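>>> this one's sequence-less:
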């Protein structure tokens, strides 16, 4: 009787830590890296700067296509904030009487509406920057921060286009051209930096939870009402016995600060005494906090965008 020898099937030994180290060393020796891995912050900035022409072209293309189906075309860039200003003037200026005691109320209001619209539109567009462009994110390899930045640049271009109408309104209501108008440039630079930072924060949050885009209109509308778009924070604080903490919060509101800086730059009746203390330092602080902090916060999740 023959004996049948049963040999056990060969087994594959689990990979050890030493084997993992060998593979990592082999990959490093041949310049291989993990696909989709987040680059260092310095390398990320370098790649983003290398695509600056794409960012500018993408923003311009989005702006051109925004009203391409409308018969009035690009005129809606000016008409939309002007129509909003007309509605706010009737409701707040006439019915609620917020125009009383505010010199040059119509230039005051229109400037506030234009500058607020810049912040509002930038944040709304940034919230959908990743979740609304998943096809582009998944198809092409580029720094994802280019999307929220390009949307903010698009809104800046739209604001600059609308500023022509704002200048006409200022002149029609007797506001003279002044040297102080050059202060609008640093004010817009600071506001753009702030808007871009907040947009990147919202872009990361919106990429993970798209429903945030449905909530943002309510948040932004509430923010607008406390930002002095239709009324004067300085006048409210001086005529009402508000707690000091409330006054400080209203004055430190970044949206209100950038609006008041533009009013100070463009409207001669808006005096320096109506600005919060250390307003330029606070405006710069908000821009750096939101711009740098938002950029780093967005970069931290770079490898997760477009997945899932």
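All right, it came through fine. Since we're looking at a predicted model, the values are computed, not measured. Numbering: from 1, shown residues only.
>>> from here on, contacts and neighbour counts on C-alpha atoms
Fine.
>>> Quick one: residues in contact with the helix or strand encompassing residue 259.
Assessed by DSSP states H and E, residue 259 sits inside helix 254-266. Residues outside helix 254-266 that contact it (Cα atoms under 8 Å, 6 or more residues apart in numbering): 108, 111-112, 115-116, 119, 177-178, 180-184, 187-188, 191, 227-229, 250-251, 270-272, 275-276, 279, 283, 286.
>>> repeat that with 6 Å
With contact meaning Cα atoms under 6 Å, 6 or more residues apart in numbering, helix 254-266 is reached by 112, 115, 180, 181, 183, 184, 227, 270.
>>> try stretch 132-152
With contacts defined as Cα under 6 Å, 6+ apart, stretch 132-152 is touched by 48, 55, 59, 122, 126, 129, 196, 199, 200, 306.
>>> Looking at those, spot the one nearest residue 156.
Of all those, residue 122 has the smallest distance to residue 156: 8.4 Å, by Cα to Cα.
>>> For that closest one, the count of nearby residues, please.
Here the number of neighbours of residue 122 (other Cα atoms under 10 Å) works out to 25.
>>> which SSE is it in?
Element membership for residue 122 (DSSP H and E) is helix 105-127.
>>> Quick one: residues in contact with that helix.
With Cα under 6 Å, 6+ apart, helix 105-127 has contacts from 85, 99, 148, 152, 155, 170, 195, 199, 202-203, 206, 229-230, 259.
>>> try this one next to it:
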């Protein structure tokens, strides 16, 4: 742009950019929106580049979780064990929910269900607060926001692995000794972790938009727990009910991963207690929820922490 004089008055020469829209100007000079969402492949690459941060953040959160409690990290084990004890008193002794099972089978059955469901429950609760509970970090630093829900799901996996020692002791204490079926624990936990991570990603986006969802989640999760057979065998308790009801409850993801873990650990929990094609169902839940949750979260990447 240059100035000329006309009758003693300075007149600006027309600019070649006059009349261009903001989008056209950005395209012309190679400008991009600050914080714009990268492509999906690039986003995955960025997320992989933050893997050390994700691991360190999850470990720090795990260490700090019970730092103010006198028993410290022991609460990671004590909390699900106390829940299992309460459920045993109410459902095992009073309501006889373990019908068809001996006490030696029902107690490992119940403890396994509580530990495995707690893994999914805590991942969901951590996911729904992943963005809304870390707005300072989200607004101050530039990083793939998926790092947060993935990190929280990894934190819950580490907590479960710590608790598994007690689960093994309970299983052995009631006559379920290590066997080849215990090797199934590795793929079961891998599939459940994938499912939990996808669930955390979905809830993180929903929670970022609707913070009140965190107040509603405990009621949703409690209903899910009661419908998933944590305290009773769906296969046994629903005998005589419509087949579609039994099948729907058995193939819900929480029930699938619990039943697979029970099948791996408990000798008396045989294949007849599992729904048909259980491994295909477990794999499908893991892949669909992880992939769908990741894409769903990524599509709102540029909106997290704003507004």
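Thanks, I have it. Keep in mind that what you see is a predicted model, and the values were worked out from it rather than measured.
>>> TM-score for these two?
Scored against TM-score structural alignment, normalised by the length of structure 2, the superposed chains reach a TM-score of 0.92; 296 aligned residues with a Cα RMSD of 1.9 Å.
>>> For the contacts of stretch 132-152 of structure 1, pick the one with the most neighbours.
residue 199 leads the contacts of stretch 132-152 of structure 1 on contacts (other Cα under 10 Å) with 35 neighbours.
>>> and that one, what does it touch?
Residue 199 of structure 1 makes contacts with 123, 126, 148, as judged by Cα under 6 Å, 6+ apart.
>>> Please tabulate these in a markdown table, including the columns distance to residue 237 of structure 1.
Below are the contacts of residue 199 of structure 1 laid out as a markdown table (distance: Cα to Cα, whole Å):
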| residue | distance to residue 237 of structure 1 |
| --- | --- |
| 123 | 28 |
| 126 | 33 |
| 148 | 36 |
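>>> among the residues you listed, which recur in structure 2?
Using both residues aligned by TM-score structural alignment, their matches' Cα atoms under 6 Å, structure 2 keeps these contacts from the contacts of residue 199 of structure 1: 123, 126, 148.
>>> quick one: the helices in the stretch 201-307 of structure 2?
Taking DSSP state H, counting those that start in this stretch, the helices of the stretch 201-307 of structure 2 run over residues 213-227, 234-237, 243-250, 253-265, 278-298.
>>> any idea which residue sits dead centre in structure 2?
Central residue of structure 2 (Cα atoms, centre = their mean): residue 196, 3.0 Å from the mean position.
>>> Surely that residue is in a helix?
Yes. Under DSSP: H, G, I helix; E, B strand; the rest coil, residue 196 of structure 2 sits within a helix.
>>> isn't residue 93 of structure 1 right up against residue 99?
Yes. Contact criterion Cα atoms under 6 Å: residue 93 of structure 1 and residue 99 qualify, at 4.7 Å.
>>> Which one of the helices of the stretch 201-307 of structure 2 lies nearest to residue 69 of structure 2?
Residue 69 of structure 2 sits nearest to helix 213-227 of all these, at 22.8 Å, using Cα to Cα.
>>> compared with structure 1, how much does that closest one deviate?
Mean deviation of helix 213-227 of structure 2 relative to structure 1 after superposition (mean Cα distance after the TM-score superposition for structure 1): 0.2 Å.
>>> that older thread, chain center to the helix holding residue 122 of structure 1, what's the gap?
Centre-to-centre, helix 105-127 of structure 1 and its host chain are 12 Å apart (Cα atoms, centre = their mean, to the nearest Å).
>>> before we move on, back to that, which one of the contacts of residue 199 of structure 1 sits closest to residue 36 of structure 1?
For the contacts of residue 199 of structure 1, the minimum distance to residue 36 of structure 1 (Cα to Cα) is 19.5 Å, reached by residue 148.
>>> and that closest one, what element?
Applying DSSP H and E as the criterion places residue 148 of structure 1 in helix 146-172.
>>> so which of the contacts of helix 105-127 of structure 1 would you say is closest to residue 22 of structure 1?
Nearest to residue 22 of structure 1 among those: residue 203, at 38.5 Å, using Cα to Cα.
>>> would you say residue 15 of structure 2 is within a strand?
No. Read with three-state DSSP, residue 15 of structure 2 is coil and lies in no strand.
>>> what's around it, how many residues?
By other Cα under 10 Å, 9 other residues sit near residue 15 of structure 2.
>>> distance of it from residue 200 of structure 2?
51 Å (Cα to Cα, to the nearest Å).
>>> buried sites along stretch 241-253 of structure 2?
Going by neighbour count (16 or more other Cα atoms under 10 Å), the buried part of stretch 241-253 of structure 2 is 246, 249, 250, 251, 252, 253.
>>> now, which of these sits nearest residue 21 of structure 2?
Distances from residue 21 of structure 2 to those, taken as Cα to Cα, are shortest for residue 253 (50.0 Å).
>>> per the alignment, the closest one corresponds to what in structure 1?
With TM-score structural alignment as the criterion, residue 253 of structure 2 lines up with residue 254 in structure 1.
>>> re the thing from before, what's the mean distance for the helix holding residue 148 of structure 1 versus structure 2?
Following superposition, helix 146-172 of structure 1 is found to deviate from structure 2 by 0.5 Å on average (mean Cα distance after the TM-score superposition for structure 1).
>>> Let me see the contact set for residue 164 of structure 1.
Per Cα under 6 Å, 6+ apart, neighbours of residue 164 of structure 1: none.
>>> all helices for the stretch 1-150 of structure 2, in order.
With helices called from DSSP H, counting those that start in this stretch, the stretch 1-150 of structure 2 shows them at 22-29, 40-49, 51-65, 75-87, 103-128, 135-140, 147-173.
>>> Quickly compare the ones you listed and say which is most buried.
Comparing the helices of the stretch 1-150 of structure 2 by mean neighbour count (mean count of other Cα atoms under 10 Å), helix 103-128 comes out on top with a mean of 24.
>>> okay if I get the contacts of helix 105-127 of structure 1 as JSON lines plus distance to residue 161 of structure 1?
Converted to JSON lines, those look like this (distance: Cα to Cα, whole Å):
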{"residue": "85", "distance to residue 161 of structure 1": "17"}
{"residue": "99", "distance to residue 161 of structure 1": "27"}
{"residue": "148", "distance to residue 161 of structure 1": "20"}
{"residue": "152", "distance to residue 161 of structure 1": "14"}
{"residue": "155", "distance to residue 161 of structure 1": "10"}
{"residue": "170", "distance to residue 161 of structure 1": "15"}
{"residue": "195", "distance to residue 161 of structure 1": "18"}
{"residue": "199", "distance to residue 161 of structure 1": "21"}
{"residue": "202", "distance to residue 161 of structure 1": "26"}
{"residue": "203", "distance to residue 161 of structure 1": "25"}
{"residue": "206", "distance to residue 161 of structure 1": "28"}
{"residue": "229", "distance to residue 161 of structure 1": "20"}
{"residue": "230", "distance to residue 161 of structure 1": "22"}
{"residue": "259", "distance to residue 161 of structure 1": "18"}
